[in-house]
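Undergrad: coords please:
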Amino acid sequence: MRIETPRLSLRPVNPSDTDDLFKIYGDPATNTFNPAGPYPDIDYAKTVLNRWLTHWQTHGFGNWAISLLDNPKKIIGFGGLSIHSYDGLVINNLGYRFSTEAWGKGLATEFAACAIKYGFDQIKLAEISAVVRKNHLASQKVLHKTGLSYIREIHDVKDTPPSLLYTLTFNEWLANSQ
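TA: Purely as a prediction, here's the structure:
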């Protein structure tokens, strides 16, 4: 099942995405705000990808491979909705990461808006949340633009300063999209 936005093509991840996943998540630049750092090796990327594939099988939704409509074979990012537990709180997590060549073009906002619409329209989630580092202002801007609001600090990576939890409820989304 492929989803399209004005500029993006999204498809569920598949086992052949390991190299692209490692290329993007193993890049120190894309991990500037990630205290856990880049993926250490291709085997770690395989483990994560297998977890994502299992999430799709278990829940019927998860992470997509993201490409530009005009170049659908080249993956420029990954993102989606998944169930995560942070600091003892279970959330419907909106997450994404794009290659550096995709930065600064509004693609993350376009993706996030699409994922949120999908989460509320198709999956029928009651709320969608995201976790972002305090110093990651670009990602906070994406969350604000797509309707999420800061709720509180949350401890997501052991022995590091807390991140920020943003949330949007279905009713808030519905009121803002009318």
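Undergrad: going forward, measure contacts between C-alpha atoms and count neighbours the same way
TA: Fine.
Undergrad: after the lengthiest strand in the chain comes which helix or strand?
TA: Ranked by residue count under DSSP state E, the longest strand found in the chain is strand 71-86. Next helix or strand after strand 71-86 toward the C-terminus (DSSP states H and E): strand 89-98.
Undergrad: distance between stretch 171-178 and the chain's centre?
TA: Chain-centre distance of stretch 171-178: 21 Å, with C-alpha atoms, centre = their mean, to the nearest Å.
Undergrad: circling back to that earlier point, helices and strands around the longest strand of the chain, which ones?
TA: helix 18-25, strand 63-68, strand 89-98, helix 107-121 (3 or more C-alpha pairs under 8 Å, 6 or more residues apart in numbering; DSSP states H and E).
Undergrad: got a list of contacts for that strand?
TA: 9, 20-21, 24, 55, 61-68, 90-99, 101-102, 115, 119, 154-156 (C-alpha atoms under 8 Å, 6 or more residues apart in numbering).
Undergrad: Would you do the same for the sequence below? I want to compare the two.
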Amino acid sequence: MRDWRHVRTDRLRLDRPVQDDLADLHRIHADPDSWAHFPQGRHLDLDRTRQTLSQSEVDWARGLGYWSVRDSAAGPVVGMAGCTVAGEEPWWNLYYRFDSSVRGRGYAAEAAGAALEAARDVAPDRPVLAYLLEINVASRRTAEKVGLSLVWSGPDAGNDDPDAVRLVYLDREPDDAIRAALDVRFTPRPTV
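TA: Next up is the predicted model:
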């Protein structure tokens, strides 16, 4: 297995996040434009971004996590991307979020491609999943560009917008166990 803490693609530097990345990561995650399709996900305070950075340390200790993304050696962090396993989920979660100043350059697909390669190296039997909102066309294009296929759609449980539709993409055809896990994770439950 390869050491995935530091990866170079054609245009990007993907590195395990460090504390010095906190301000840049917060700027990206606090930007309302970055959360236009899911406003409730926005980081309203620095502590939330600190939690993200702390979780990253846990994820990397388990073998793989999200990277801080730069497009130059001395430049600021322009995004966060990669794969992690959330809790006990039977899949890798593919994530990509970029500063609005660099969107439209194909960075998300480039980082996502590296993340897929890393996940398949670390645990090839674990599928790679991306979940996103139907209205986020750019994120859908990225998932499809790196070879993921739509395997589930339905109401987005817990979303402030009752009309929101969640889409789930996977890098392979789901088996029965993965389908059951998808239904448990993404199907809204009635409130009592």
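Undergrad: TM-score for these two?
TA: Once superposed, the chains reach a TM-score of 0.84 (TM-score structural alignment, normalised by the length of structure 1), with 166 aligned residues with a C-alpha RMSD of 2.1 Å.
Undergrad: follow-up on the earlier one: what's the spacing between the longest strand of structure 1 and its chain's center?
TA: Centre to centre, stretch against its chain (C-alpha atoms, centre = their mean), the figure for strand 71-86 of structure 1 is 5 Å.
Undergrad: Please report the distance of residue 40 of structure 2 from residue 143 of structure 2.
TA: 22 Å (C-alpha to C-alpha, to the nearest Å).
Undergrad: again with residue 5 of structure 2
TA: Taking C-alpha to C-alpha, one finds residue 5 of structure 2 at 22 Å from residue 143 of structure 2.
Undergrad: Looking at those two, which one has more neighbours?
TA: Ranked by neighbour count (other C-alpha atoms under 10 Å), residue 5 of structure 2 and residue 143 place residue 143 first, with 28 against 16.
Undergrad: what do we get in structure 1 for the more buried one?
TA: Aligned by TM-score structural alignment, residue 143 of structure 2 pairs with residue 143 of structure 1.
Undergrad: Can you give me every residue that contacts residue 142 of structure 1?
TA: 108, 109, 112.
Undergrad: Need the three-state assignment for it.
TA: helix (DSSP: H, G, I helix; E, B strand; the rest coil).
Undergrad: how many other residues sit next to the aligned partner of residue 84 of structure 2 in structure 1?
TA: Aligned counterpart of residue 84 of structure 2 in structure 1: residue 82 (TM-score structural alignment). Neighbours of residue 82 of structure 1 under the rule other C-alpha under 10 Å: 22.
Undergrad: ok, back up a step: for residue 160 of structure 1, find the nearest of the helices and strands packed on strand 71-86 of structure 1.
TA: strand 89-98 (17.6 Å; C-alpha to C-alpha).
Undergrad: what's the closest one packed up against?
TA: Against strand 89-98 of structure 1 (3+ C-alpha pairs under 8 Å, 6+ apart) you get helix 18-25, strand 71-86, helix 107-121, strand 127-132.
Undergrad: can you count the residues close to residue 103 of structure 1?
TA: Residue 103 of structure 1 - counted by other C-alpha under 10 Å - has 14 other residues nearby.
Undergrad: Dump the helices and strands packed on strand 71-86 of structure 1 to TSV, plus mean neighbour count and distance to residue 167 of structure 1.
TA: As requested, these are arranged in TSV below (neighbours: other C-alpha atoms under 10 Å; distance: least, C-alpha to C-alpha, whole Å):
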stretch	mean neighbour count	distance to residue 167 of structure 1
helix 18-25	21	24
strand 63-68	24	19
strand 89-98	18	9
helix 107-121	20	11
